[in-house]
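Enquirer: Please find the sequence and the predicted model below.
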Amino acid sequence: MPQENNQAPKLHVVYHQIDADEAGQRLDNFLLRWFAQVPKSRVYKAIRGGEVRVNKGRANAMYKLLEGDDIRIPPLGERALQMEGALVAKHWLDSVERGVLYEDADFMIINKPSGLAVHGGSGLKYGLIEVLRQLRPEARRLELVHRLDRDTSGCIMIAKKNSALRHLHALLRDRKLTKRYHALVFGKWPRAQRLVDAPLKKFALASGERIVRVNEEGQKAKTEFATLNRYPGLTLVEAKPITGRTHQIRVHAAHLGHCLLGDDKYAHEAAQELAASVGLKRLFLHAASLELVAPSGKSLTVSAPYDQELNEVLERCVSRI
C-alpha cells in the first residue's frame, strides 16, 4: 500500500502500489525521485542487489512501471530520515505560504524567497520542497519542475502529479513556456543590446568552486534583454532566457561588462561597492513572471512581486538621481 506522504521514507521497508499517474516511468527514475536525498549510486546498488522488488521479483533499472505494480522499497540510509525530520524555521513556512501565487490540483507556482534553496542537501537541512511538504502534508508527490539558485527570488513551479511534471517539462523542452527575470546590472545597458548569443561552459577552479564562463567549446546559450529603467551607474533590465544554462543570465550580463549587483561569483569590485552603497545584501535577480498553458489547458500569466529588500534598493537608486 502507498504511504500517505510520498517523501523520503522512514527506515523500514515500504510496499507501494503504482497508480495510473505513476505508470509509464522507469523504475530508476521513480526511485531517484522517491529518494531525492540519497546518492544515485546507492539507489542503483539497491536495484542491482535485489533490495528493490517489483511484484516480488527482481527488476531492471529501465523497467517501465505499470499501473498496479507492487514495489518493495527498502530503507536506504539515515540521510533520508534526517532530511524528512528536519525542523523548518517558522519564518520560512510563513514566507512560502504567503508566496503561493497560483495553485490547482496539478501544480503550484511559488514566489520563492531569496536565501531559501530549492531542496536540502550539501549541508542544508531543508529547502523549498521540505517546506512545502510540511505546509501541504496531504500532497503525496511534490516535484521541482525547474530550479532557481538559492539567492534568486521569484516564480518557481512545483508539480503535484507525474502527469503534470511531464506536461511542464515538455513545455520547457519545446520552449513553449516563457520565463522573464528582472536584474539590476552595473553600468548603462545599451538599448540596442537585445540578444546575447554566447556559448557557456562549466569550469572547476583550484579551490573546488564551480563557475561558468563564455567559451566557444561550451553549450549554446541565448538570452534576450530589454531595458526597464535607468539609474545613476545602474540599469534595471528584463532578461528572457531562450536556453536554460546554469548561471546563464549572470554570465551573459557579466560578459558584456554589466554584471549583476549582489553577485558574489561574477561581479567585479566596483559593482560590489555600488551594491553596498544602495544597501543590497543579496543577488538582484528575480524570476518576475511565467507564461504557460497549465496541465488543465488553462492559459496562465503569473507575476511575482519584489520582496521588501529589492523595493527598498530601487527606492535608494531613485534617490541617487
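Expert: Now that the structure is in, tell me what you want to look at. Remember, it's a predicted structure, so these values are computed and weren't measured experimentally.
Enquirer: use CA for all of it now, contacts and neighbours both
Expert: OK.
Enquirer: All the strands of the stretch 151-300 of the chain, in order from the start?
Expert: In the stretch 151-300 of the chain, the strands defined using DSSP state E, counting those that start in this stretch lie at 153-159, 178-186, 195-197, 200-204, 210-214, 222-231, 234-241, 285-293, 299-303.
Enquirer: Show me the contact partners of the third one.
Expert: It stands for strand 195-197. 220-225, 252 (C-alpha atoms under 8 Å, 6 or more residues apart in numbering).
Enquirer: Burial-wise, tell me which of the strands of the stretch 151-300 of the chain comes out on top.
Expert: Counting by mean count of other C-alpha atoms under 10 Å, strand 153-159 has the highest mean neighbour count of these, with a mean of 26.
Enquirer: neighbouring contacts of that strand?
Expert: Taking C-alpha under 8 Å, 6+ apart as the rule, strand 153-159 contacts 106-114, 141-148, 165, 285-290, 303-306.
Enquirer: hold the first one in mind and look at this next one:
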Amino acid sequence: MSEQTTPSQGVRFQTVEAGYQEQRIDNYLMAQLKGVPKSLVYRILRKGEVRVNKKRVKPEYKLQVGDIIRIPPVRVAEANPLPSAKLDQVQALQAHILYEDDVLMVMNKPAGLAVHGGSGLQFGLIESLRALRPDAKQMELVHRLDRETSGCILIAKRRSALRSLHEQLRNKTMDKQYLALVRGQWQKHVKLIAAPLLKNTLKSGERVVRVDAEGKPSETRFRIVEKYAQCTLVEASPITGRTHQIRVHALHAGHPIACDPKYGDAEFDQSMQTLGLSRLFLHAHQLTFSHPQTGKAVTVNAPLDDILMNTLKQLGSRKYS
C-alpha cells in the first residue's frame, strides 16, 4: 500500500509540557512528525526553520518545560489505523509478553513481524500493542529489531520511561545480547569486531549495509557458545546500534549468519534448511537495563522459538571435536 500524505499544515507553535522535559529536539520532532523522513527533520533544524523560543537550536538541544517550539509546514504521512485487538495475530502477542508493569513492557518479538507498519504493511508490533493496550496513550518503541530477527524488544508506556531508556542507550549502559548461528568455526581470539558501517538505500527502497571507511563507527563483541561440525553458535553483544550491525559484522569476520536473506551464504543456508531452519538464526535472547522508576537492574530472557531450538537439537549430534 502506497503511503498517503495529508496536505501541508501551516506554521504551528507548541509549548513544551513536563512530560517532554530533557527530550532532545530531534527526537521530539520525529515523534510529532510521524511519517516525515529523518533527513527532512534534520534539514529543517539545520536551516533554522525550527525555532525554540525564537532561536535556532542544534539537534541535541534538550527541551525545557515552557519552551515554545516553532514547527514549519511539512507533509505528514497519515497514521496507519490500529488493527482490531480481536485479530488472532494481535491476540497471539499476549503470550509473547515477557515482562510488563505500569511504565514499560518487554516482548519476545516473533520472527517475520515488523516493529511498525509501513512499506506495504498495514500494521506491525507497535500498532498491535497499542490496540491491546488502548489506555497506554504514550506507548513507543525504545529500540528496534529487524523484521527477520526475534527476541527481546523494549517498549515504553510513558514518555518519562522512554527518556530514561533512551539515555541508557546513548550512554551504552543497556546490555543487549543476541544468539546467532554462523557459518564455519569462529576463532576464539576474535572477541571484538570494530568496523565502520555505511548504509545504502537501493532504488527499490531496500536498505543494504556494508563495511566502509566512510561509515559510522560500529562495534560488536562476540563470544563462542557452542561449536558444531560446520557452524558455530555465538553470542553477540552490540556496543553501538547500527542497522544490520551484527549481521554485517559477522559477515565481515567471514562467518555469515545462517539463512540471512541479505548477507548470507547460499550453500551454507541450503544445508541449514535441510535441518528445518526456515528463518534468520538471530535472536535477542537477553536484555538488561535499569528500571526508569526504581533504578534497579532488570534482566529479561527470551526463549528460542521451536524452529531455532529444533535446529540446535539436530546440530547437537554434529558437535565440533
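Expert: Done, it's in. Here the structure is a predicted model, which is why all the values come from computation and not from measurement.
Enquirer: what's the TM-score here?
Expert: The TM-score (TM-score structural alignment, normalised by the length of the first structure) is 0.80; 303 aligned residues with a C-alpha RMSD of 3.8 Å.
Enquirer: that older thread, could you export the strands of the stretch 151-300 of the first structure to a markdown table, including columns for distance to residue 47 of the first structure?
Expert: Compiled in a markdown table, the strands of the stretch 151-300 of the first structure are given as follows (distance: least, C-alpha to C-alpha, whole Å):
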| stretch | distance to residue 47 of the first structure |
| --- | --- |
| strand 153-159 | 26 |
| strand 178-186 | 38 |
| strand 195-197 | 43 |
| strand 200-204 | 31 |
| strand 210-214 | 31 |
| strand 222-231 | 39 |
| strand 234-241 | 38 |
| strand 285-293 | 37 |
| strand 299-303 | 40 |
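Enquirer: So which of these is nearest residue 257 of the first structure?
Expert: Among the strands of the stretch 151-300 of the first structure, the nearest to residue 257 of the first structure by C-alpha to C-alpha is strand 178-186 (7.8 Å).
Enquirer: what about stretch 172-187 of the first structure, how long is it end to end?
Expert: With C-alpha to C-alpha, to the nearest Å as the measure, the ends of stretch 172-187 of the first structure fall 32 Å from one another.
Enquirer: equivalent range in the second structure for it?
Expert: Using TM-score structural alignment, stretch 172-187 of the first structure lines up with residues 169-184 of the second structure.
Enquirer: Provide the aligned range in the first structure for stretch 244-257 of the second structure.
Expert: Stretch 244-257 of the second structure maps onto residues 247-260 of the first structure, going by TM-score structural alignment.
Enquirer: if we can go back for a sec, is it possible to mark the buried ones in the contacts of strand 153-159 of the first structure?
Expert: Among those, the ones that count as buried by 16 or more other C-alpha atoms under 10 Å are 106-114, 141-145, 148, 165, 285-290, 303-306.
Enquirer: re earlier: show me which positions of the match of stretch 244-257 of the second structure end up buried.
Expert: 247-254, 257-260.
Enquirer: Most widely separated two among these?
Expert: The span of these, defined through C-alpha to C-alpha, is set by 247 and 257 at 15.5 Å.
Enquirer: rewinding a little: closest one to residue 238 of the first structure out of the contacts of strand 195-197 of the first structure, please.
Expert: Distance to residue 238 of the first structure across those (C-alpha to C-alpha) is lowest for residue 225, with 5.6 Å.
Enquirer: quick one: contacts for the equivalent of the closest one over in the second structure?
Expert: Here residue 225 of the first structure is matched to residue 222 in the second structure, going by TM-score structural alignment. Neighbouring residues of residue 222 of the second structure by C-alpha under 8 Å, 6+ apart: 190-193, 234-237.
Enquirer: and if we set it to 7 Å?
Expert: 191-192, 234-237 (C-alpha atoms under 7 Å, 6 or more residues apart in numbering).
Enquirer: same check, this time on residue 147 of the second structure
Expert: Neighbour list for residue 147 of the second structure: 111-115 [criterion: C-alpha under 7 Å, 6+ apart].
Enquirer: picking up where we left off before, nearest to residue 32 of the first structure, out of the strands of the stretch 151-300 of the first structure?
Expert: strand 153-159 (15.8 Å).
Enquirer: what span of the second structure lines up against that closest one?
Expert: With TM-score structural alignment as the criterion, strand 153-159 of the first structure aligns to 150-156.
Enquirer: in the second structure, which residue is closest to the centre?
Expert: Residue closest to the average C-alpha location in the second structure (C-alpha atoms, centre = their mean): residue 144, at 1.2 Å.
Enquirer: Would you double-check that it falls in a helix?
Expert: No: the assignment for residue 144 of the second structure by DSSP: H, G, I helix; E, B strand; the rest coil gives coil, which leaves it out of any helix.
Enquirer: for it, what are its contacts?
Expert: Residue 144 of the second structure neighbours (C-alpha under 7 Å, 6+ apart): 115, 153.
Enquirer: on that earlier part again, dump the contacts of residue 147 of the second structure into TSV; add distance to residue 155 of the second structure as well.
Expert: TSV is the format used below for the contacts of residue 147 of the second structure (distance: C-alpha to C-alpha, whole Å):
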residue	distance to residue 155 of the second structure
111	17
112	18
113	15
114	14
115	11
